[in-house]
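In: sequence and predicted structure, then a few things I'm wondering about:
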Amino acid sequence: MRRIAGLGTIFFVTVGLLLLTNRLTSEAQTVVTTILIEDQVVLPNAKRLGINLGVHDQFGASQLLKNVITNPGFESGEFATLLFSDESGTEQLFRQDNWEVAWNSPRVGQPVGFWDGARYEVLLGEAQGQQGTITQFEHSDNRLTFNVDPDGQGRQFGDEDLIVVRKPIAGYEANLHNRGSGVADPTETRPNSPGTQSLKLTPRPSGGAVFRYFMDSFGRDGDQTANKLL
């Protein structure tokens, strides 16, 4: 009898907990969240910000991105770097601190001439606010060296000035076949396109120029929601 009574007690407590849980869940489901959207513009012409969703790839789970092709409009991009200058700066040049030319490889560092024509801006330090153009990028004294043409009166670069350097790039990886060539053409855009350039293909006499972009069959054979989500 004690064993049965004990089981009965446990059963009663369990039912009571279930009833309490159901009641709390029911009350939680009745809460309504109201969002009011007004016509007032708080910040006009806001600069669009990019969101890092990880590596962009045309294979596997990366095809969850709605835009599988990395740059379907062949628009230009921007290559930029943040760096600190060392103590050897003058009004005409600065050198990158914490980096040696000997450490350059195909994956890191930049070759001579890479930053020619780029723009720079000093964000923090003795030359804060100074902007201008990189006239010549070279390797000297085992350092990445930036020769500059400042906008207006130049100032000497200080030790550990924080500088951003940026330059436009083509914005796409040309996977061309038949040995044709492809260059960005800023003089022509697609009809009704908000873009600023197109990809101009120039064929060789032996054959045409073809731009190809390969993707696996994940969307066709596996997840039918591929390239339809984000």
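Out: That came through, no problem. Numbers count the residues shown, from 1 in each chain.
In: going forward, measure contacts and count neighbours with C-alpha atoms only.
Out: Fine.
In: which residues does residue 149 contact?
Out: By CA atoms under 8 Å, 6 or more residues apart in numbering, the contact set of residue 149 is 92, 132-135.
In: what helix or strand is it on?
Out: strand 143-150 (DSSP states H and E).
In: then residue 120?
Out: Counting by DSSP H and E, the secondary-structure element that holds residue 120 is strand 119-124.
In: list the buried residues in that strand.
Out: Going by neighbour count (16 or more other CA atoms under 10 Å), the buried part of strand 119-124 is 119-124.
In: could you work out the most separated pair of these?
Out: Taking every pair in those and measuring CA to CA, the maximum separation is 16.1 Å, between 119 and 124.
In: second one coming, line it up with the first:
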Amino acid sequence: MSMSFSEQLRRNAEPWWSGAVEHPFTVQLGDDSLPNAVYLRYLLQDYAFIGTLADHAALSIAAAPDMASKGVLAGFLAALTSAENDYFERSFAALGLEPAQYRAPALNPVAQLLAREMRDAQACGYADMIVVLACAEWVYLSWAQREAQKAPPTRFWLHEWIELHVLPEFEAFVAWLRAQLDSFGDLNAADRERLEQRFSRMAWLEQAFFDVLLTEQE
């Protein structure tokens, strides 16, 4: 039985894929041992990045080839701008930050590279835009599924972040993204190679994003 294109992309993205999914940051998050100062740095960067991700999702909706795809992506965008945004605001409040402190933080160098990768994908079209989304969201589903098997962290901002990424709706969205990736396996060799390179770059960036958070701790 031949390997699906999504699985091919994941395997070709090693060692960065496993480096992101199994990163000490994600393990410490699930163990409830991650220092608040480190998680707050993460939240600030991720919240700044969520705006970029929401824009990317909106542009993906516009580029989607059919109404069914537009509907799935619209559901993801709705979750980003409602439940997920609410989580961030409650977490910042619990960690003692005022809105002025988290609404426009400067992006660190890796977050800037992630934003650039998204802009580059947007210039290339729908398949590239889906590859960026699929890698990022599949990484989060993968580590969250592992950490959800542990006793939940006592701090709600850690516990709920895991929960958000193992919701049935999120699992279904990642399954849909993987099916989209599989459909790109019919593209020509040059397009497939470009998508493989983009997926691997995204996996590397996801690992690097976690790396820099723990490096800043030292």
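Out: Nice, thanks for sending it over. Computed from a predicted model, the values in this text were never measured in an experiment.
In: overlay them and tell me the TM-score.
Out: Comparison of the two superposed chains (TM-score structural alignment, normalised by the length of the second structure) gives a TM-score of 0.20, and 87 aligned residues with a CA RMSD of 6.7 Å.
In: quick revisit: between the buried residues of strand 119-124 of the first structure, which is nearest residue 168 of the first structure?
Out: Taking CA to CA as the measure, residue 168 of the first structure sits nearest to residue 119 out of the buried residues of strand 119-124 of the first structure, at 9.5 Å.
In: which residue packs closest to residue 131 of the second structure, ignoring adjacent ones?
Out: The shortest distance from residue 131 of the second structure to any non-neighbouring residue, by CA to CA, 6 or more residues apart in numbering, is to residue 199 (6.0 Å).
In: let me see the contact set for that neighbour.
Out: 9-10, 13, 131-132, 135.
In: by contact count, what packs against the strand holding residue 120 of the first structure?
Out: Other helices and strands packing on strand 119-124 of the first structure, by 3 or more CA pairs under 8 Å, 6 or more residues apart in numbering; DSSP states H and E, are strand 131-140, strand 162-169.
In: hang on, the earlier thing: the strand holding residue 149 of the first structure to strand 162-169, inter-axis angle?
Out: The directions of strand 143-150 of the first structure and strand 162-169 differ by 80 degrees, with axes from the mean of the first three to the mean of the last three CA atoms, to 10 degrees as the criterion.
In: angle of strand 143-150 of the first structure against strand 131-140?
Out: Here strand 143-150 of the first structure runs at 150 degrees with respect to strand 131-140, directions being taken by the same axes, to 10 degrees.
In: at the geometric centre of the second structure, which residue do we find?
Out: The geometric centre of the second structure, computed from its C-alpha atoms, lies nearest to residue 136 (CA atoms, centre = their mean), at 3.3 Å.
In: these two touch, right, that residue and residue 201?
Out: No - the pair formed by residue 136 of the second structure and residue 201 falls short of the contact definition of CA atoms under 8 Å, at 10.8 Å.
In: could you pull out the buried residues of the helix or strand residue 62 of the second structure falls within?
Out: Assigned by DSSP H and E, residue 62 of the second structure belongs to helix 36-63. For helix 36-63 of the second structure, burial by neighbour count (16+ other CA under 10 Å) applies to 39-40, 42-50, 52-54, 56-61, 63.
In: stretch 6-18 of the second structure too?
Out: By neighbour count, with 16+ other CA under 10 Å as the criterion, the buried positions of stretch 6-18 of the second structure are 6, 9-10, 13, 16-18.
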